[in-house]
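>>> Pasting the sequence and the predicted coordinates here, then a few questions.
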Amino acid sequence: MTKFIFVTGGVISSLGKGVTSASVALLLKSMGYRVSIKKLDPYLNTDCGMMSPYQHGEVFITGDGGEVDMDFGHYERFTGNKSSKQDSITSGKVYKELFKNEAEGLYLGKTIQVVPHVTQIIKERVEAHTENLDILICEIGGTVGDIEALPYIEAARQIGYEKGVENVAYIHLTLLPFVKSAGEFKKKPTQHSVKELRSLGIQPTVLICRSESEVERDVLKKIAMSTSILEESVVLAPDLDSIYKIPMEYSRSNVVSQILKHLKLNSEERLPDLSRLEEFLFKMQNYKHTITIGLVGKYSALKDSYRSVLEAIVHAATHLSCKVYIKWLDLSEGCSFDNIDGFIIPGGFGNRGIQEKMMAIKFCRENNITCFCICLGMQLMVLEVANNVLGIDAVSSEFSDSGTFVVAPVDDENPLPKMKIGEHECIINPNSIAGSAYNKKTVMERHRHRYEINLEYEGLFSEIFLISGRAPCSNIEIIELRGHKWFLGTQFHPEFNSSFLSPHPLFSSFIKNILDKN
């Protein structure tokens, strides 16, 4: 029988439920358990596709074309497992299925209610495709007490009741704030958070207290006493300077051993093999080089908008014994390009900041600066050369109704162009930077875009760009600037295929080129 672990949060959001879920999954997988993660999001959107990056952070793309929460990036980067769009359960999807069932007469005229009808759909989606798993981890979005989260908490309670106490565990994260004026950590927010969860029928198996610093053990003992949780199951999770240290912290505090004990699984027979994570952390702390990368983003005010790009940089740099400093460039404020070793021009939608991005691309082209352009970045790479080198009035049909449409819709037969999304094949030119980086004939990479380079104008660029990657249908996937040591653009998002165990080859090549030039 598959065992279930539900991860909830209280007091405030952004306590790290996603990283906690990923860390616990990493530890369980390192012990030989077959484990996967699902995310239960209470919002009414069907997915994250139309959510603002300013409010929600990046949209992570699964291999099967799911537009899902950024936490899925942590799941994949920590475990190496590939997520599916079916692993993302939102209220929008749940209610869409509910109304479909009603229209098909499946409820036989009954009054449709949150309990049992909504909770039943949630339970069915949670338990779907778990036959080959030892343990499924379910992160419930939001905080305990949120009105929209109540059906998910109730579904988690029902699963615990139906499966039996030894088959379901609950991890609860709370805030343990330090009040400077009082000079002490305050336990009441945690106590009230647990009280709220218990009032909904769930007693935490493990309580993780988030704090800015270390806390005396006596504080945790008092929390254990007041919440009726075993003392050894109340653990501290202080702020760390890297999310990759969190699994090690949880291993030391016996989070997983307490869960396995509750689930009647013998943790003593399976010790976690964390050698590769330890090696990664050692390199992270004992770097030999430092570089500065300029990131020219559209949503720089919220760093989570580029979370996967930032993590892919960390993965590649760490394996090359390098520490990277990120300089966020908002060119509308006239920031300087000085003392930057390389540039990344990431993806985005809409025309805000386009001219400023092309200014950075022109600077890199004219000064032989290492530059990596991703998705929209690659499209702007072509537009910049067309306008400033070839003298063409080149535009993207995403931004303009007239001009030479060098960048055109994937499918221009519809009012809203079709989106190319998910994992697609790319054929690599072996005689290229990309060919040296991948050392493969074909690769699978993840896409999320409605526009791409117009093949009608390919001949105009043949002497300027080397096409180093194509889709089987001949669409352009990777281009490189001829005569430049490292200036490369991809139509896909390589950052979604990077992990601390396996850095993406293009990010590794990008950083290695900067180190070689230094």
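Thanks, I have it.
>>> contacts, neighbours, all on C-alpha from now
Will do.
>>> Give the residue farthest from the middle of the chain.
Taking Cα atoms, centre = their mean as the measure, the residue most remote from the mean C-alpha position of the chain is Gly109, 41.8 Å away.
>>> So that one lies in a helix, does it not?
No. Applying DSSP: H, G, I helix; E, B strand; the rest coil, one finds Gly109 to be coil, outside a helix.
>>> gap between it and Cys371?
Distance, Gly109 to Cys371, by Cα to Cα, to the nearest Å: 61 Å.
>>> before we move on, what about Val407?
20 Å.
>>> Neighbour count: these two, which is higher?
Using other Cα atoms under 10 Å as the criterion, Val407 and Cys371 rank with Cys371 on top: 27 against 23.
>>> Same question for whatever helix or strand that one lives in: list its buried residues.
Following DSSP states H and E, one finds Cys371 within strand 370-374. Buried positions in strand 370-374, judged by neighbour count with 16 or more other Cα atoms under 10 Å: Thr370, Cys371, Phe372, Cys373, Ile374.
>>> can you give me the angle whichever helix or strand comes after it makes with strand 370-374?
On the C-terminal side of strand 370-374, the nearest following helix or strand under DSSP H and E is helix 376-388. Relative orientation of helix 376-388 and strand 370-374, computed by axes from the mean of the first three to the mean of the last three Cα atoms, to 10 degrees: 110 degrees.
>>> Buried residues of helix 376-388, list them for me.
Residues Leu376, Gly377, Met378, Gln379, Leu380, Met381, Val382, Leu383, Glu384, Val385, Ala386 are the ones in helix 376-388 that count as buried (16+ other Cα under 10 Å).
>>> what's the answer for stretch 134-151, then?
Of the residues in stretch 134-151, 134-145, 148-151 count as buried by neighbour count, 16+ other Cα under 10 Å.
>>> what's Gly350 in contact with, if anything?
Contact analysis of Gly350 by Cα atoms under 8 Å, 6 or more residues apart in numbering lists Glu398, Phe399.
>>> same check, this time on the one 4 residues further on
For Ile354, the residues meeting the contact criterion (Cα under 8 Å, 6+ apart) are Leu380.
>>> Distance of it relative to Thr20?
37 Å.
>>> which residue ranges form the helices in the stretch 401-518 of the chain?
For the stretch 401-518 of the chain, the helices defined by DSSP state H, counting those that start in this stretch occupy 433-438, 505-517.
>>> Of all those helices, which one comes closest to Gly459?
helix 433-438 (20.8 Å; Cα to Cα).
>>> Identify the residues contacting the closest one?
Helix 433-438 is contacted from outside by 428-430, 441, 468-469, 478, 480, 486, 505-506, 508-509, using Cα under 8 Å, 6+ apart.
>>> try this one side by side with the last:
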Amino acid sequence: MGKILGEYGYRTTAVKIDPYINYDAGTLRPTEHGEVWVTDDGGEIDQDLGNYERFLGLDLPRHNNLTTGQIYHTVIERERRGEYLGQTVQPIPHITDEIKRRIQEAGEGFDIVLIEIGGTVGDYENEPFLFAVKGMEREIGEEHFLFVLITYLPVPSHVGEMKTKPTQQATRMLSEHGIFPDFIVCRAEKDIDEVRKKKIQIGANVPTDHIISAPDMKTIYDIPLTLESENLGKKMLRKLGLNPRDNPDWAHWEQLVRRSREPINQIKVAMVGKYIEIGDFQLTDSYISVNQSLVHAGVAWDTRVDITWIDGNKFEKGELSLDYLDEFSGIIVPGAFGGGGAEGVMMAIRHARENNIPFLGLCYGLQLAVVEFARNVAGIEEATSEEFEDDSEWKVVCIQETQREVLEENRFGGSMRLGAYAAVLKKNTRVLELYEQSGRLREDEQRIHQLVENSHEAFRVGQLMLDRDKVVLERHRHRYE
């Protein structure tokens, strides 16, 4: 929806509301909640914000994500400072007022704000947020506000009929909060028919042309085109009393979608990680931003990137042969924490190095690449990372000094150095060449950094950019593409 409104000339931003008590998503297990999205200003956010950025073309700040934990934390801090002047601080109005303040703050400088309240209609934890947005509608005027219900229409396999009852129940429960959807977007396996639309219209009192079909698509990037096929953008603007500022031009977007659907080329990439399997299922959302980066790169080169997710433990346990990796065009090891499962991942990294398979290590993957190189090339057989063994004398990757006190006090939440930072890249390196080709260099932000000498004289890796906070390593002569 934000992409569509942007095509009509309106500067649109998005706010994601997560009703959990956690302050942010930083301490949530990827296998439970999916990947943590890190914003440019260092926020640790629900992965949905990453999708917002990809569609809107914006770098959204951390304050565009609200959690119950943040709201209560702010209100309690203000109460402790005496800012409420002796009032009895309560969910209404103090909590709901803070919710409204945060939403208004996020919307400054934009024409339209999309507010997503996460969870399911009927969740108790959503009550304050529903009350707050209903209050905002009253305060700014209903002509400047509209409600969209995203609902799912299941097709039970033993029945074979699309069911509308969950949608009808959702609208009924919303009405108990004084919220009546202006639009209902219906997620389903296939397009909803007129019979189903009529049922929803009667039960929800929503015009049939405001009941929008959103069937399963090959890619999420098909969705704006599907919604626009029912003129959702114009209908939303009409409800808000706005006229289109621009005529949407979907030609470039359609080309990107065509490339993602029907690419000329195809490659296979192995993603070797820790947070891959949970029970009998694979949770690829644990690395969704890496996944989407590969999709985007593939579209740019008119290439489909087939990603195979591999749990590194399978190599260590002998459940999977390392030779299996030979059929891939490249191997990526994404982020993770802790020593569990690290040996299997390092086996994959060693195989990539010894067999000249293009390799990219991100964060945790870079750590393990350094440890693997130290063990098997530099001859430091007991090389490790301080993250895995803090008492080892053969640590080739060490914890930042600024983090030691944090870890000693078990302050894990909100303690990492995160976000976008300027970096200095060494000349005549592949990584510098790649950034130059993509136009991502900003020389005005470059600073000179002192290289840190490794304590083990026998161990040297090609250092492209290295200071106490930032590391990029490149192994010379190793095939990259």
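In hand now; what should we look at? All of these numbers come straight from a predicted model, not from anything done at the bench.
>>> Now compute the TM-score of the two chains, please.
The TM-score (TM-score structural alignment, normalised by the length of structure 2) is 0.90; 451 aligned residues with a Cα RMSD of 1.9 Å.
>>> now the helices of the stretch 401-518 of structure 1 in JSON lines, with distance to Tyr299 of structure 1 and mean neighbour count?
Converted to JSON lines, the helices of the stretch 401-518 of structure 1 look like this (distance: least, Cα to Cα, whole Å; neighbours: other Cα atoms under 10 Å):
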{"stretch": "helix 433-438", "distance to Tyr299 of structure 1": "28", "mean neighbour count": "19"}
{"stretch": "helix 505-517", "distance to Tyr299 of structure 1": "21", "mean neighbour count": "18"}
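>>> Out of the ones you listed, which is closest to Thr119 of structure 1?
Checking the helices of the stretch 401-518 of structure 1 against Thr119 of structure 1 by Cα to Cα gives helix 505-517 as the closest, at 43.1 Å.
>>> The closest one vs strand 370-374, what angle?
160 degrees.
>>> what about the closest residue to Ser213 of structure 2 other than its chain neighbours, which helix or strand?
Nearest residue to Ser213 of structure 2, sequence neighbours excluded (Cα to Cα, 6 or more residues apart in numbering): Cys186, at 5.1 Å. Using DSSP H and E, Cys186 of structure 2 maps to strand 183-188.
>>> Contacts for that strand, please.
147-155, 192, 206, 210-216.
>>> which of those residues count as buried?
With neighbours counted by 16+ other Cα under 10 Å, the contacts of strand 183-188 of structure 2 contain buried members at 147-154, 192, 206, 210-215.
>>> Please say which position in structure 1 Trp309 of structure 2 maps to.
Mapped onto structure 1 by TM-score structural alignment, Trp309 of structure 2 lines up with Trp328.
>>> how close does that match get to Asp241 of structure 1?
From Trp328 of structure 1 to Asp241 of structure 1 the distance is 19 Å (Cα to Cα).
>>> Settle it for me: which of the two has more neighbours?
Legend: neighbour count by other Cα under 10 Å for Trp328 of structure 1 and Asp241, higher for Trp328 (16 against 8).
>>> residues contacting the more buried one?
Trp328 of structure 1 sits next to Gly294, Leu295, Val296, Gly297, Ser300 when contact means Cα under 8 Å, 6+ apart.
>>> Generate JSON lines for these, with distance to Asn254 of structure 1 as supplementary columns.
Shown next, in JSON lines, are the contacts of Trp328 of structure 1 (distance: Cα to Cα, whole Å):
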{"residue": "Gly294", "distance to Asn254 of structure 1": "40"}
{"residue": "Leu295", "distance to Asn254 of structure 1": "38"}
{"residue": "Val296", "distance to Asn254 of structure 1": "41"}
{"residue": "Gly297", "distance to Asn254 of structure 1": "40"}
{"residue": "Ser300", "distance to Asn254 of structure 1": "37"}
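>>> Helices of the stretch 101-250 of structure 2, residue ranges please.
Under DSSP H, counting those that start in this stretch, the stretch 101-250 of structure 2 gives helices at 127-140, 165-175, 194-204, 223-228, 232-239.
>>> what's the closest of those to Glu457 of structure 2?
Of all the helices of the stretch 101-250 of structure 2, the one in closest proximity to Glu457 of structure 2, counting by Cα to Cα, is helix 223-228 (54.8 Å).
>>> Can you work out which other helices and strands pack against the closest one?
Applying 3 or more Cα pairs under 8 Å, 6 or more residues apart in numbering; DSSP states H and E, one finds that helix 223-228 of structure 2 makes contact with helix 2-7, strand 211-215.
>>> can you do 7 Å?
Here helix 223-228 of structure 2 touches no other helix or strand, going by 3 or more Cα pairs under 7 Å, 6 or more residues apart in numbering; DSSP states H and E.
>>> what range in structure 1 matches it?
With TM-score structural alignment as the criterion, helix 223-228 of structure 2 aligns to 246-251.
>>> Have a look at how far, on average, the matching stretch is from structure 2.
Compared with structure 2 after fitting, stretch 246-251 of structure 1 deviates on average by 0.8 Å (mean Cα distance after the TM-score superposition for structure 1).
>>> Buried by neighbour count: which residues of that stretch qualify?
Within stretch 246-251 of structure 1, the residues that qualify as buried are Ile246, Pro247, Met248, Glu249, Tyr250, Ser251, counting by 16+ other Cα under 10 Å.
>>> which outside residues touch that stretch?
Ser23, Val24, Leu27 (Cα atoms under 7 Å, 6 or more residues apart in numbering).
>>> any idea how far that stretch is from the chain center?
In terms of Cα atoms, centre = their mean, to the nearest Å, the gap separating the centre of stretch 246-251 of structure 1 from the centre of its chain is 20 Å.
>>> Could you do stretch 240-255 of structure 2 as well?
That offset, for stretch 240-255 of structure 2, works out to 26 Å (Cα atoms, centre = their mean).
>>> Which residues does that stretch contact?
By Cα under 7 Å, 6+ apart, the surrounding residues in contact with stretch 240-255 of structure 2 are Glu7, Tyr8, Gly9, Glu143, His144, Phe145, Leu237.
>>> again, 8 Å this time
Here stretch 240-255 of structure 2 has contacts from Glu7, Tyr8, Gly9, Tyr10, Glu143, His144, Phe145, Leu146, Lys234, Leu237, using Cα under 8 Å, 6+ apart.
>>> ok, of the residues you listed, which come out buried?
Using 16+ other Cα under 10 Å, the buried members of these are Glu7, Tyr8, Tyr10, His144, Phe145, Leu146, Lys234, Leu237.
>>> Map the fifth one across to structure 1 for me.
In structure 1, the position corresponding to Phe145 of structure 2 is occupied by Val168, as judged by TM-score structural alignment.
>>> Repeat that for Ile99 of structure 2.
Checking with TM-score structural alignment, Ile99 of structure 2 has Ile122 as its match.
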